[in-house]
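Peer 1: Below is the structure, and that's it, no one-letter string:
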């Protein structure tokens, strides 16, 4: 992987930042992206560069197709290639379907699903031209099963599974692989943020949400770690995984078993 270049959306914290750290450790130059405090983002970007790679930051808004296209073009121009694309940007909103705000539906679908389409659309021609590419979409156990109160998120993640399979077929002869990782509950800012909404929706305490809602779904009774997810992504990027494409891979502590 030494010298290859990766674009990772939603990579200023959580799973996305773990991807960036893992790839940087293998010598991959990076374009990170996401929201956050400017000083905190700069600190993470500098820490990545301290590993001996180039690390750029794009503030591209994942709800704006033109900004996504510009992010991919900038990575190609400044880093020389887009060898790896990891679509990881995501938000969550929890509410019963009849109370689900229209604007929340639009935002979740835009950031969790539509942004991945736009990034893939602009990255695939570059990978075909180079004769090599890896696309990894962060899906979720919710790409395979549903939970109440998460109509937009579940719809988006099911959509990510379909996007993954379709693009994998379209690029199957181009030395480009396209896969989705489906973690169970990972302790990230996104999961932490949804706990109060879930508690309110279900009328239980936040501790009960963790014990009886989140980890109840995972037979291991443990949160998946960001490092575990990043390790799987590294394998999928390697040439040892060249025959794995169109896969929707569970990493959920047995949840979907």
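Peer 2: Arrived safely. All values reported here derive from a predicted model rather than from experimental measurement.
Peer 1: When you work out contacts or count neighbours from here on, use the C-alpha atoms and nothing else.
Peer 2: Will do.
Peer 1: my read: residue 111 touches residue 92, true?
Peer 2: No - with contact defined as Cα atoms under 8 Å, residue 111 does not count as touching residue 92 (9.7 Å).
Peer 1: If you count surrounding residues, which of those two has more?
Peer 2: The neighbour comparison of residue 111 against residue 92 (other Cα atoms under 10 Å) goes to residue 111, with 22 against 19.
Peer 1: For this structure, which segments count as helices?
Peer 2: Taking DSSP state H as the criterion, the chain carries its helices at 14-25, 38-49, 65-79, 102-109, 115-130, 151-170, 189-202, 206-208, 226-237.
Peer 1: Reformat those as TSV; add distance to residue 181 and mean neighbour count.
Peer 2: TSV is the format used below for these (distance: least, Cα to Cα, whole Å; neighbours: other Cα atoms under 10 Å):
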stretch	distance to residue 181	mean neighbour count
helix 14-25	11	24
helix 38-49	23	16
helix 65-79	22	18
helix 102-109	18	16
helix 115-130	14	20
helix 151-170	9	21
helix 189-202	17	16
helix 206-208	27	15
helix 226-237	8	18
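Peer 1: and of the ones you listed, who's closest to residue 139?
Peer 2: helix 151-170 (5.4 Å; Cα to Cα).
Peer 1: who touches the closest one?
Peer 2: Outside of helix 151-170, the residues that reach it under the criterion Cα atoms under 8 Å, 6 or more residues apart in numbering are 92-93, 96-97, 105, 108-109, 112-113, 116-117, 137, 139-140, 142-147, 176-180, 245-248.
Peer 1: Would you mind measuring from the residue in the chain sticking out farthest from the centre to residue 111?
Peer 2: Using Cα atoms, centre = their mean, the residue of the chain lying farthest from its centre is residue 203. It sits 30.1 Å away. Between residue 203 and residue 111 the computed distance is 28 Å (Cα to Cα, to the nearest Å).
Peer 1: do residue 48 as well
Peer 2: For residue 48, the distance to residue 111 (Cα to Cα) stands at 25 Å.
Peer 1: want to compare, so here's the second one:
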């Protein structure tokens, strides 16, 4: 008689994106790079969008042996018409590109505030707008917006980033409500601090804003409210993005998948 422990357990459905076209913004590094490689590994043809031509070239070379393919597209997302155009015909859209500046409100440069909102809120709107006709036409689509714990909570000195992420949460939910009848889901992924150049570059600005030495910023500021005292890895975020594209997540829409090490549990 077969022991119960020897019986096969339930199998999670594999992510198979063969024949699908995905688009990832901010693809040259960090979370975007990890998402691009993960979706290509699942068989998707991925349009890797970034303004960093050299980073895209390295990414495309690294992806050579994956099941899918990576197509580098050098696009500056402040060109909103170009953003909308590049999204046409995509089945999976990952809005990831972002930038950060840490300054008190009274010292925050208005031009930087405008640029952050353009890249992190207006461009996702235009990308979604460009992608939806194809998604609606085929009755299937996946929109994943890489938000942040700062889409759910605020921190001082990050007016533009927090405003953009809060706006992205609302945009994502609106897309979910409108897309549900067409087989299109829209969700946010909300990581805490991720081991990326964007976070590493904050240390100097945070040190100046908080009056602390850089070696204390990680523990005393960035990870202060996290129960898990480490940075999350880009590959962990990419797995959450992939999950939302899979068959087991077809009923998840308008949600925010939080990966914050317990930050918002306070």
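Peer 2: Received, thanks. Quantities reported herein were computed from a predicted structural model and do not represent experimental measurements.
Peer 1: Quantify their similarity with the TM-score.
Peer 2: Overall, the chain-to-chain superposition scores 0.94 on the TM-score scale (TM-score structural alignment, normalised by the length of structure 1); 249 aligned residues with a Cα RMSD of 1.1 Å.
Peer 1: sorry, back to before: which residue lines up with the residue farthest from the centre of structure 1 in structure 2?
Peer 2: Structural alignment (TM-score structural alignment) places residue 203 of structure 1 against residue 211 in structure 2.
Peer 1: Aligned to residue 170 of structure 1, what sits in structure 2?
Peer 2: Here residue 170 of structure 1 is matched to residue 178 in structure 2, going by TM-score structural alignment.
Peer 1: so what's residue 237 of structure 1 closest to, chain neighbours aside?
Peer 2: residue 134 (5.8 Å; Cα to Cα, 6 or more residues apart in numbering).
Peer 1: and the one you found, how many neighbours does it have?
Peer 2: Other residues near residue 134 of structure 1 come to 26 when the count uses other Cα under 10 Å.
Peer 1: who's in contact with it?
Peer 2: Residue 134 of structure 1 neighbours (Cα under 8 Å, 6+ apart): 83-85, 176-178, 236-237.
Peer 1: Just list the residues touching the aligned partner of residue 31 of structure 2 in structure 1, thanks.
Peer 2: Taking TM-score structural alignment for the superposition, residue 31 of structure 2 sits opposite residue 15 in structure 1. Residue 15 of structure 1 makes contact with 88, 188, 226-227, 229-230, according to Cα under 8 Å, 6+ apart.
Peer 1: Closest one of those to residue 62 of structure 1?
Peer 2: Minimum distance to residue 62 of structure 1 across the contacts of residue 15 of structure 1 is 10.5 Å, recorded for residue 88 (Cα to Cα).
Peer 1: Which residue of structure 2 is paired with the closest one in the alignment?
Peer 2: Per TM-score structural alignment, the equivalent position to residue 88 of structure 1 in structure 2 is residue 96.
Peer 1: and that match, how far is that from residue 216 of structure 2?
Peer 2: Counting by Cα to Cα - residue 96 of structure 2 and residue 216 of structure 2 are separated by 28 Å.
Peer 1: In structure 2, what range does stretch 221-234 of structure 1 match?
Peer 2: On structure 2, the counterpart of stretch 221-234 of structure 1 by TM-score structural alignment is residues 229-242.
Peer 1: Give me the residues contacting the matching stretch.
Peer 2: 15, 30-31, 34-35, 38-39, 144, 189, 191-196, 219, 223, 257, 259, 261.
Peer 1: can you rerun that using 6 Å?
Peer 2: Stretch 229-242 of structure 2 is contacted by residues 30-31, 34-35, 193-195 when judged by Cα atoms under 6 Å, 6 or more residues apart in numbering.
Peer 1: how about JSON lines for those, with distance to residue 80 of structure 2 added?
Peer 2: Conversion of these to JSON lines gives the following (distance: Cα to Cα, whole Å):
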{"residue": "30", "distance to residue 80 of structure 2": "23"}
{"residue": "31", "distance to residue 80 of structure 2": "22"}
{"residue": "34", "distance to residue 80 of structure 2": "24"}
{"residue": "35", "distance to residue 80 of structure 2": "22"}
{"residue": "193", "distance to residue 80 of structure 2": "28"}
{"residue": "194", "distance to residue 80 of structure 2": "27"}
{"residue": "195", "distance to residue 80 of structure 2": "28"}
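Peer 1: which two in these are spaced the farthest apart?
Peer 2: When the contacts of stretch 229-242 of structure 2 are compared pair by pair using Cα to Cα, the farthest-apart members prove to be 35 and 193, with a separation of 16.5 Å.
Peer 1: what do we get in structure 2 for residue 187 of structure 1?
Peer 2: Applying TM-score structural alignment, one finds that residue 187 of structure 1 aligns to residue 195 in structure 2.
Peer 1: go on, residue 49 of structure 1?
Peer 2: Under TM-score structural alignment, residue 49 of structure 1 pairs with residue 64 in structure 2.
Peer 1: tell me the contacts of the residue nearest to that match when sequence neighbours are not counted?
Peer 2: Ranked by Cα to Cα, 6+ apart and with sequence neighbours excluded, the top spatial neighbour of residue 64 of structure 2 is residue 70, at 8.0 Å. By Cα under 6 Å, 6+ apart, the contact list for residue 70 of structure 2 reads 45-46, 60.
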